[in-house]
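Visitor: Next comes the sequence, and after it the predicted model I'd like to discuss.
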Amino acid sequence: MGRFKDKALQRDEQRSRPATLADLARAGIGVFCWCNRCGHNAEAATAMLISQLGPDYPVPEIGTRMRCSACASKDIATRPAWPSRDQVIARHS
């Protein structure tokens, strides 16, 4: 296969893979965690997660290793905590 095609395939593969903890650490971004059961949410520190799971751990799979601190559910969704304006956050008392 030619070099041009190899590079194009590598770029496509890079775009289609999920973000890893190492990607977020390089960007200085945390992991946003959301409980699908009660709506509780929090941002986890990337450095802490890297020390526990390793730098190549995919961000979408982190939720399978978490438990909600509010209701103890294991139904947690995770994504990069991209900065945004007017972010909607549920508040629980």
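Guide: Alright, I've got the coordinates.
Visitor: use CA for all of it now, contacts and neighbours both
Guide: Fine.
Visitor: Could you give the number of residues near the residue nearest to residue 79 when sequence neighbours are not counted?
Guide: Spatially, and ignoring its direct neighbours in sequence, residue 79 is nearest to residue 32 (5.4 Å; C-alpha to C-alpha, 6 or more residues apart in numbering). Number of residues near residue 32 (other C-alpha atoms under 10 Å) recorded here: 19.
Visitor: ok so residue 32 is a helix residue?
Guide: No - applying DSSP: H, G, I helix; E, B strand; the rest coil, one finds residue 32 to be strand, outside a helix.
Visitor: Please compare the first structure with the one that follows:
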Amino acid sequence: MENRPVTLADLKELDAPVRAHCNNCQNADYVSTEGMPEDTIVIHIARKLRCSHCGSKDVTSRPCYQHMVPQHPQETSQQ
């Protein structure tokens, strides 16, 4: 198994977005990666980010694989 950092090219293959998280105020949001080179390492994106809520530069960026988790249909009760 190859052990290397996740790049935007890897996420493009999986159609997975990048999510940023502020370690100061816990604000989180998706990051637009439009125009970024495909060899950009996902965790390095945070170096250029500032929290839009509190202005902190203490931000992390990570792949967001949550959209790949199967969703269970909501249980419906019969009345």
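Guide: Perfect, I can see it now. Fair warning: this is a prediction, and the values are worked out from it, not measured in the lab.
Visitor: how close does the aligned partner of residue 14 of the second structure in the first structure get to residue 4 of the first structure?
Guide: Superposed on the first structure with TM-score structural alignment, residue 14 of the second structure falls opposite residue 27. Here residue 27 of the first structure is placed at a distance of 28 Å from residue 4 of the first structure (C-alpha to C-alpha, to the nearest Å).
Visitor: cool, and residue 50 of the first structure?
Guide: Taken as C-alpha to C-alpha, the span from residue 50 of the first structure to residue 4 of the first structure is 34 Å.
Visitor: Show me which of those two is the more surrounded one.
Guide: residue 50 (16 against 8).
Visitor: Report whether the expected contact of that one with residue 24 is present.
Guide: No - with contact defined as C-alpha atoms under 8 Å, residue 50 of the first structure does not reach residue 24; the gap is 10.1 Å.
Visitor: can you pull the buried residues of the helix or strand containing residue 51 of the first structure?
Guide: In this assignment (DSSP states H and E), residue 51 of the first structure forms part of helix 46-53. If you call a residue buried by 16 or more other C-alpha atoms under 10 Å, then helix 46-53 of the first structure has these buried ones: 46, 47, 49, 50.
Visitor: Pick out whichever of these sits closest to residue 83 of the first structure.
Guide: Nearest to residue 83 of the first structure among these: residue 46, at 14.6 Å, using C-alpha to C-alpha.
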